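**Q** Could you work out the structure for the sequence below:
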Amino acid sequence: MSQPSGSAVSFGPATPAEAIPRTGFPAPPEPVAAQRVLPLRRPGRWILTAVVLVLVAQIAHGLVTNPFYQWDRFRYWFLRPAVLDGLLITLEVALYSALLGLLGGILLALARLSPSPVLRAVSWVYTWLFRSVPLIVVLLFLYNFSALYQTLSLGVPFGPAFLTFDESRLATDMAVAVVGLSLNEAAYASEVVRGGLLSVDQGQHEAASALGLPKRYRFVRIVFPQALRSIVPNYVNQLIGLIKSTSLVFYVSLLDLFGSVQSMGSTYPGDIVPLLLVATTWYLILTSVVSVVQFHVERYYSRGALRTLPPTPLQKARSGLRDLRARVRRETAT
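**A** Next up is the predicted model:
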């Protein structure tokens, strides 16, 4: 169908005449780089931030200006030999208990996953028992264990004994504290390890089995390294709880950090508050060090699971500083 000469075909809304240059084409749009992007306003976030800062400032002001805290006595007691000796005992008890507890937890977890019904039953009963009994009860029971069994022997059940030990010589204050904490820690660590082993994808087991790899090699080289991604954060959280639980060994006559502070507080009743602040500060330092180690261990074992590793605190600070400089430049340019 022919179009009459002199007529025009309209393909869209008409463009204003003043927007059409002499060439007959509309003006090109403004480049995206030249357009200014306005950030989204979030007044609620700023109000909440201001409230939190005010509360933090009030707490800090109260800590600094309140004479009840006696910061001069805090500085006096912080590095005293008695406090440092108690801190050393706390570190020893925590280290031995963590190693023995983790080893016992791995054995209990493997027994719980074993096809043997006897091993599964023993592991379940052990975990149920020590997770149900408070730690202070376990420590006090072991401390008075010599009243029940004065001697310990190894031999044939209901038969002759080959080796006999004097329980009072073996059950020193340090041994009672380490054994009690280790028994309690193994029960919780077993659930952490078992959960980590169960978190490994079943396809990994099937692929390793299809390759004909031995069971021990599959566990050590394939299953356990992947399970550590789940085990490490949970067990380090348990380890922080263990460090705080060492304060209970004071009740079995072992002068750890809390025990030393408690005994000095009874000798110097006017310094009870600064002595408690000393113990609190040292516990904060210990748990902070463990948290730093946890971050780097998690970062190491996440190499095969994440495309980009999480930045370290130093890298976060540098990135934040670069963003702040770029923002200042943009504000200055506008």
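**Q** CA only for contacts and neighbour counts going forward, please
**A** Will do.
**Q** buried stuff in the strand or helix carrying residue 291?
**A** Mapping residue 291 onto the secondary structure by DSSP states H and E places it in helix 272-301. Within helix 272-301, the residues that qualify as buried are 272-279, 282-283, 287, 290-291, 294-295, 298-299, 301, counting by 16 or more other Cα atoms under 10 Å.
**Q** list the helices and strands that helix packs on?
**A** Helices and strands in packing contact with helix 272-301 are listed as helix 71-78, helix 224-245, helix 257-267; criterion 3 or more Cα pairs under 8 Å, 6 or more residues apart in numbering; DSSP states H and E.
**Q** which residues are contacting the longest one?
**A** Counting by Cα atoms under 8 Å, 6 or more residues apart in numbering, helix 224-245 makes contact with 90, 94, 98, 181, 185, 188-189, 192-193, 195-200, 283, 286-287, 290-291, 294, 297-298, 301-302, all of which sit outside it.
**Q** Could you point out the helix or strand that follows the helix holding residue 291?
**A** Secondary structure here is assigned by DSSP H and E; on that basis, the next helix or strand after helix 272-301 toward the C-terminus is helix 313-333.
**Q** one more, for comparison:
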Amino acid sequence: MSSESPIQAIRLRHPWRNVFAVVLIAGAALFVVDAAGRPAYDWPAVAQYVFDRRITQAAVNTLQLTVYSMIIAIVLGVILAIMRLSPNPVVKSVAWFYLWVFRGTPVYVQLVFWGLLSIIYQSIDIGIPFMEPFYSFQTNAALNTFTLAIIGLALNEAAYMAEIVRAGLLSVDRGQEEAATALGMGWFQTMRRVIVPQSMRIIIPPTGNEVISMLKTTSLVTAVPYSFDLYTRSRDISAETFNPIPMLIVASLWYLFFTSILMVGQHFLERRFARGVGDRRPDKKGSAPTGTGAVPQVTGTHPTVVAPTPTTNPPSGPGREGPG
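**A** All right, here's what the predicted structure looks like:
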């Protein structure tokens, strides 16, 4: 029998890492203490307006802009991604041109154009071209600034969502689709049961980032102009009080509150769609070591590493008997 000989391992020390951590904590504490006593921040005004009715209503409007715009952007992005993957060159070219235009121009410029839509098109006509329209109505009456802001944000975001969805679909191995076809699945059934569930692992993280980015991009809808979002409303209040810094802090607190909720939701969605990935999951605990590698053990006050006991398998053959 071979005796196990524990090898004592000495834990590495990182003194400079501890010093750097102490410096960071001290710097953060000094900043908080300084900000608490600095009169420019005007914390009583922050407490007064953080739950003001105008601010809370603007926060709800900002959340609505984000949700409605992202729903439209995701649906349109999926359609554009499928068009980009289409073998039809015309369909693929149309999708590429859309992405080229909306990704190549700033979103603020696009929102300004949407705000001037009633000047470019005074009326919206529905009917057969070059004939008397069936329905005709004024653009100002049909589309208010809130609707125009949603359209502008959604069309811009759809260009980015199309590339995210396309990358997710292309990440699935081609053999998965071929195997589903061999089992008799149609295209829609293959996408719903095979391709999309596997691609969601790639699509969810950047989509969550885009939702958070959309929440902050709503501060640009003043270009439409829509003036009832969170940032514009806080700016209008600061113009009345001649005290802009507290109102900026109020708007930032609401943005941080919404983004924190979105980050938590993104985390749980990533965990759900990462099931079955195994060791590639960043939050999955390592399982017990297997194989013939060294097995770490803790004995006494220091960790030790126990070398594996060599095992030899006797050759089997017709002339050798097993243990009796």
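**Q** coming back round to it: mind checking the helices and strands packed on helix 272-301 of the first structure for the one nearest to residue 313 of the first structure?
**A** Relative to residue 313 of the first structure, the nearest member of those by Cα to Cα is helix 224-245, separated by 17.6 Å.
**Q** That closest one maps to which residues in the second structure?
**A** Applying TM-score structural alignment, one finds that helix 224-245 of the first structure aligns to the residue range 196-217 of the second structure.
**Q** How far does that stretch sit from its chain's centre?
**A** Distance of stretch 196-217 of the second structure from the chain centroid (Cα atoms, centre = their mean, to the nearest Å) equals 4 Å.
**Q** For residue 137 of the second structure, which three-state class applies?
**A** For residue 137 of the second structure, the assignment made with DSSP: H, G, I helix; E, B strand; the rest coil gives strand.
**Q** residues near it, how many?
**A** Summarising burial for residue 137 of the second structure: neighbours were counted as other Cα atoms under 10 Å, giving 12.
**Q** Could you measure from the residue lying closest to residue 234 of the second structure once chain neighbours are set aside over to residue 254 of the second structure?
**A** In space, not counting the residues next to it along the chain, residue 234 of the second structure is nearest to residue 247; the distance is 5.5 Å by Cα to Cα, 6 or more residues apart in numbering. Here residue 247 of the second structure is placed at a distance of 11 Å from residue 254 of the second structure (Cα to Cα, to the nearest Å).
**Q** Ok, residue 137 of the second structure next?
**A** For residue 137 of the second structure, the distance to residue 254 of the second structure under the criterion Cα to Cα works out to 38 Å.
**Q** Ok, residue 118 of the second structure next?
**A** Noted for residue 118 of the second structure: a distance of 33 Å to residue 254 of the second structure, by Cα to Cα.
**Q** At which residues are the strands of the stretch 101-250 of the first structure located?
**A** Per DSSP state E, counting those that start in this stretch, the stretch 101-250 of the first structure has strands spanning 151-155, 161-166. These are given in chain order.
**Q** now the angle from the first one to strand 161-166?
**A** What that stands for is strand 151-155 of the first structure. An angle of 160 degrees separates the directions of strand 151-155 of the first structure and strand 161-166 when computed by axes from the mean of the first three to the mean of the last three Cα atoms, to 10 degrees.
**Q** Which residue range of the second structure does strand 151-155 of the first structure align onto?
**A** Counterpart in the second structure of strand 151-155 of the first structure, with TM-score structural alignment as the criterion, is residues 123-127.
**Q** for the aligned residue in the first structure for residue 12 of the second structure, helix, strand, or coil?
**A** Using TM-score structural alignment, the partner of residue 12 of the second structure in the first structure is residue 40. Using three-state DSSP, the structure places residue 40 of the first structure in coil.
**Q** How many neighbouring residues does residue 40 of the first structure have?
**A** Applying other Cα under 10 Å, we find 6 other residues in the vicinity of residue 40 of the first structure.
**Q** Quick one: residues contacting it.
**A** With Cα under 8 Å, 6+ apart, residue 40 of the first structure has no contacts at all.
**Q** Quick check: the spatially most central residue of the second structure vs residue 164 of the second structure, distance?
**A** In the second structure, the centroid-proximal residue (Cα atoms, centre = their mean) is residue 208; its distance is 1.8 Å. From residue 208 of the second structure over to residue 164 of the second structure the distance is 11 Å, taken as Cα to Cα.
**Q** just residue 144 of the second structure next, same as before
**A** Computed as Cα to Cα, the residue 144 of the second structure to residue 164 of the second structure distance reads 30 Å.
**Q** In terms of neighbours, single out the busier of those two.
**A** Higher neighbour count among residue 144 of the second structure and residue 164: residue 164, with 22 against 14, using other Cα under 10 Å.
**Q** And that one, what's its match in the first structure?
**A** Using TM-score structural alignment, the equivalent of residue 164 of the second structure in the first structure is residue 192.
**Q** State the distance from its match to residue 104 of the first structure.
**A** Here the criterion is Cα to Cα. By it, residue 192 of the first structure lies 12 Å from residue 104 of the first structure.
**Q** Quickly list what's touching both of the two.
**A** Listed contacts common to residue 192 of the first structure and residue 104 are nil; contacts here mean Cα under 8 Å, 6+ apart.
**Q** Next up, the contacts around residue 115 of the second structure.
**A** Taking Cα under 8 Å, 6+ apart, we find residue 115 of the second structure in contact with 145, 148, 223, 224, 225.
**Q** And for residue 92 of the first structure?
**A** Contact partners of residue 92 of the first structure, counting by Cα under 8 Å, 6+ apart, are absent.
**Q** And the one 5 residues further on, by the same measure?
**A** Residue 97 of the first structure sits next to 178, 179, 181, 182, 185 when contact means Cα under 8 Å, 6+ apart.
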